[in-house]
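Visitor: Can you look at this prediction? I've put the sequence above it.
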Amino acid sequence: MSGITLDHLLYDEGSPLRIKDTDRERLRVLFLAKHALAGGSFDKNDGTHAIYHNEIKECLEGLGVELDVSNTYEALFERIPQNFIFTLFNRGGFRNSEILASCLGEYLSVPYLGAPPSMRGFADDKHLTKVMYSQLGIPTPDWQIYRTSDISAPKPDFEAERYVVKPNNSSASWGIAHSTDWDELRPHVKRLLEDNHDVIVEAFVPGVDVTLPVVGAGKPWILYPMLNPAADGLNIVTYEQKRGFKGGSSIELFADKDKFPELIDYTKQVNSYIWPYDYGRFDYRIEPNGKVWALEFNLSCNLGSSRAIVQSAKALGYTQQDIVESVMANSLERQRVMFEAVCAGKQIRWEM
């Protein structure tokens, strides 16, 4: 099994891609996010996610592009006057909500941020990404998938000292639970299945989480790895910590990055199969004995000022707005055919 030959930019070899002047003059961007109109206040349900959406809105305003704002998928249910969709919609409350905006962008022939819907769907399915890791010989913890077609939730086929349970397609550690006792976890698994979530169960690996940000800059630009410890003794970061409801977690530069070349090697291997996309984050677990395990990768992850991509970029001397511009410029190049078509008033349709 082999992917495409792909050049990468590593650390200070790369820099943000800039939007071409000829594109900037033509761009009319629709910013689509759940809290796009909320004004940047901390949300009682989504916490700092609402602040993040306002940060990105301000970055787009700072880029000087014509900008329209919406907080609903329905904005894409008919032809739109904009020629680029900067979508941050995630966890929309229904299955596969992460790919709806990109699917509608394809239907409308309007370029959109992120990755093709097929690749977003693949990346959001943690089971399938772990199958990929296994096929590539990249270590990944034992796991089992539970689909909603069977809600009986039998004990996993593998033994583990501790099991970690989470929705198979969720983000920000929402719905995560763990225990040494499967009977204790089984009701949680059944509740998720009954709520129409597929569920993945993994063997817990002791150690610490390290995430490797990748930004689209014409080529995949690998930023500094970031350490994401938690204060619970097991180093399992929760949804409440990621959304700012609780403390006890941090994101900081991984000082020992040079001791673990696998972080770069594994990411490059995967990229040879999934590129192009606009930005992503590759999550790893490093055991105390130094073994590196691949957990998952997240395309179109959080670009908030306190999160891994922007914090890593800051260590290289770049701002949140620099990264926003780079991922949008990369997206325009990735979808150049569609952007030129929509600017010419055309809707792409294949002859069938």
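Guide: Thanks, I have it. Numbering: from 1, shown residues only.

Visitor: hey, let's count contacts and neighbours off CA atoms from now on
Guide: Will do.

Visitor: With residue 69 as the reference, measure out to residue 34.
Guide: According to Cα to Cα, to the nearest Å, residue 34 and residue 69 sit 10 Å apart.

Visitor: Please identify which of those two sits among more neighbours.
Guide: Neighbour tally, residue 34 and residue 69, criterion other Cα atoms under 10 Å: the higher count belongs to residue 34, 20 against 16.

Visitor: would you say the more buried one is within a strand?
Guide: No: applying DSSP: H, G, I helix; E, B strand; the rest coil, one finds residue 34 to be coil, outside a strand.

Visitor: Any figure for the gap between it and residue 51?
Guide: 11 Å.

Visitor: Spell out the residue ranges of the strands in this structure.
Guide: Taking DSSP state E as the test, the strands found in the chain are 9-10, 28-32, 66-70, 84-87, 143-146, 163-167, 177-179, 199-203, 208-216, 220-222, 226-227, 252-253, 279-286, 292-299.

Visitor: The third one vs strand 28-32, what angle?
Guide: Pointing back at strand 66-70 there. Interaxial angle, strand 66-70 versus strand 28-32 (axes from the mean of the first three to the mean of the last three Cα atoms, to 10 degrees): 20 degrees.

Visitor: May I see the buried residues of strand 66-70?
Guide: Under the neighbour-count criterion of 16 or more other Cα atoms under 10 Å, strand 66-70 has 67, 69-70 buried.

Visitor: ok, the closest residue to residue 134 other than its chain neighbours - how many residues close by?
Guide: With Cα to Cα, 6 or more residues apart in numbering as the criterion, residue 134 has its nearest non-adjacent residue at 6.9 Å, and that residue is residue 140. Close neighbours of residue 140, defined as other Cα under 10 Å, add up to 22.

Visitor: okay, now the one to match up with it:
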Amino acid sequence: MSFVAHPQIDPRSLGKVGVLFGGRSAEREVSLMSGRGVLAALQSRGVDAHAFDPAVQGVAELAAAGFDRVFIALHGRYGEDGTMQGLLEQLGIPYTGSGVLASALSMDKQATKRLWMTHGLPTPRFAMLRAGSDFTAVVAELGLPLIVKPAREGSSIGLTKVTDAAQMREAYEKAAALDRDVIAETFIDGAELTCPLVGEGDDAAALPVIRIVAPGANYDYQNKYFTDDTQYLCPSGLPEALEREVQDLAVNAYRVLGCRGWARADVMLRADGKPFLLEMNTSPGMTGHSLVPMAARAAGISYEDFVMQVLAAATLDLQPNEHWKPE
């Protein structure tokens, strides 16, 4: 299903809005940039939008703020992993993006990959690492090069491309400093793609695919957010049938995880034309270097309109029980 822009949204219908950004994760710096962009976009459209940083403002303040809905512009832990979603469920405040379970599953790369594999979706082979793992055996099983990374971080934080078995210990320790669960996966040599997604269930749709060409094929944290050397090709330049195949795969991956609202699937396209799913981002970046706004523009929708549509879709996993009363 292709993406279709919705009619203009009345800002008054959205009520008082909180934009959650900053937070306590390793991606705080990027989240601050995303949140400021989202906040400015909403205010430019006349929305009664207010900044809220969970790192410096507590739960009591969030409960007392009187928000009718919130836009989650948090990235990584405590914002993209189901924890903030669970809190907002408790408070009864509708929020953007995926619910508790889908957020938690998507943040955990091991859980994501196991679920995709169960449904027959292609993703690189992997192994979980521990301090006592036989790294030589892992290399023998998966081959080289390998990608070693924390199981629950984003933005390539803590990631190492291992080209020699002697690098495994150092790569493991770098990732383990950020997460007790570390994953090693087969490196897919090919084109790096990303596909933003919107909607839910049968109504889920893909935006145009973006092909990423990073300096030295190294799409790391610095090249993602703080340099202008990375090229983003949208249109991707892929043959139409192949682009549609990647979009269909991304939509299936999104549905399998139970995602809603919006997300972004990262995909590697092997030299023989076979796509492999890497991960699902359920609170994608919205900075000046971010990819979702780029794909939205290619689909004919501005940054501001896209933010409005994501916010208008804010909801809860469970609707409040109007009949419940404390004893």
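Guide: Arrived safely. Here the structure is a predicted model, which means the values were calculated and not measured.

Visitor: if we can go back for a sec, contacting residues for the residue nearest to residue 134 of structure 1?
Guide: Residue 140 of structure 1 makes contact with 130, 133-134, 293-295, according to Cα atoms under 8 Å, 6 or more residues apart in numbering.

Visitor: Make sure residue 72 of structure 1 is actually in contact with residue 31.
Guide: No: contact criterion Cα atoms under 8 Å: residue 72 of structure 1 and residue 31 do not qualify, at 10.3 Å.

Visitor: Settle it for me: which of those two has more neighbours?
Guide: residue 31 (25 against 16).

Visitor: Quick check: of the contacts of residue 140 of structure 1, which has the highest neighbour count?
Guide: residue 294 (25 neighbours).

Visitor: residue in structure 2 matching it?
Guide: Structural alignment (TM-score structural alignment) places residue 294 of structure 1 against residue 277 in structure 2.

Visitor: Quick check, that match in contact with residue 265.
Guide: Yes: Residue 277 of structure 2 sits in contact with residue 265 when judged by Cα under 8 Å, with a separation of 7.3 Å.

Visitor: Overlap of the contact sets of these two?
Guide: Contacts common to residue 277 of structure 2 and residue 265, judged by Cα under 8 Å, 6+ apart, are residue 250.

Visitor: tell me the contacts of residue 54 of structure 2?
Guide: So residue 54 of structure 2 contacts 20-24 (Cα under 8 Å, 6+ apart).

Visitor: List which of those are still in contact in structure 1.
Guide: Here is what carries over to structure 1 from the contacts of residue 54 of structure 2, by both residues aligned by TM-score structural alignment, their matches' Cα atoms under 8 Å: 20-22.

Visitor: can you tell me which of the contacts of residue 140 of structure 1 stay in contact in structure 2?
Guide: Shared with structure 2, among these: 130, 133-134, 293-295 (both residues aligned by TM-score structural alignment, their matches' Cα under 8 Å).

Visitor: Alignment lookup: residue 278 of structure 1 to structure 2.
Guide: Taking TM-score structural alignment, residue 278 of structure 1 has residue 261 as its aligned residue in structure 2.

Visitor: what separates its match from residue 72 of structure 2, distance-wise?
Guide: 11 Å.

Visitor: neighbour count winner among those two?
Guide: Of the pair residue 261 of structure 2 and residue 72, residue 72 is the one with more neighbours under other Cα under 10 Å, namely 27 against 23.

Visitor: what's the nearest residue to the corresponding residue of structure 2 for residue 209 of structure 1 if we skip its chain neighbours?
Guide: Under the alignment defined by TM-score structural alignment, residue 209 of structure 1 is paired with residue 192 of structure 2. Take residue 192 of structure 2 and drop its neighbours on the chain: the residue closest to it by Cα to Cα, 6+ apart is residue 268, 4.8 Å away.

Visitor: Mind telling me what residue 326 of structure 1 corresponds to in structure 2?
Guide: In structure 2, residue 326 of structure 1 lands on residue 309 (TM-score structural alignment).

Visitor: To clarify, my last question referred to residue 252 of structure 1.
Guide: In structure 2, residue 252 of structure 1 lands on residue 233 (TM-score structural alignment).

Visitor: Assess the claim that that match and residue 208 are in contact.
Guide: No: with contact defined as Cα under 8 Å, residue 233 of structure 2 does not reach residue 208; the gap is 10.3 Å.

Visitor: Those two: which has the busier surroundings?
Guide: residue 208 (26 against 16).

Visitor: residue contacts, the more buried one?
Guide: Contacts of residue 208 of structure 2 (Cα under 8 Å, 6+ apart): 195-196, 234-236, 247, 295-296, 298-299.

Visitor: How about residue 222 of structure 1?
Guide: Contact criterion Cα under 8 Å, 6+ apart gives 8-11, 212-215 as the residues in contact with residue 222 of structure 1.

Visitor: again, only this time at 7 Å
Guide: Residues in contact with residue 222 of structure 1 (Cα atoms under 7 Å, 6 or more residues apart in numbering) are 9-11, 213-215.

Visitor: now those residues: which count as buried?
Guide: 9, 11, 213-215.

Visitor: corresponding residue for residue 224 of structure 2 in structure 1?
Guide: Under TM-score structural alignment, residue 224 of structure 2 pairs with residue 242 in structure 1.

Visitor: What sits closest to that match if chain neighbours are left out?
Guide: Residue nearest to residue 242 of structure 1 in three dimensions, not counting chain neighbours: residue 172, with 6.3 Å by Cα to Cα, 6+ apart.

Visitor: Can you find the partner of the one you found in structure 2?
Guide: Using TM-score structural alignment as the criterion, the counterpart of residue 172 of structure 1 in structure 2 is residue 155.
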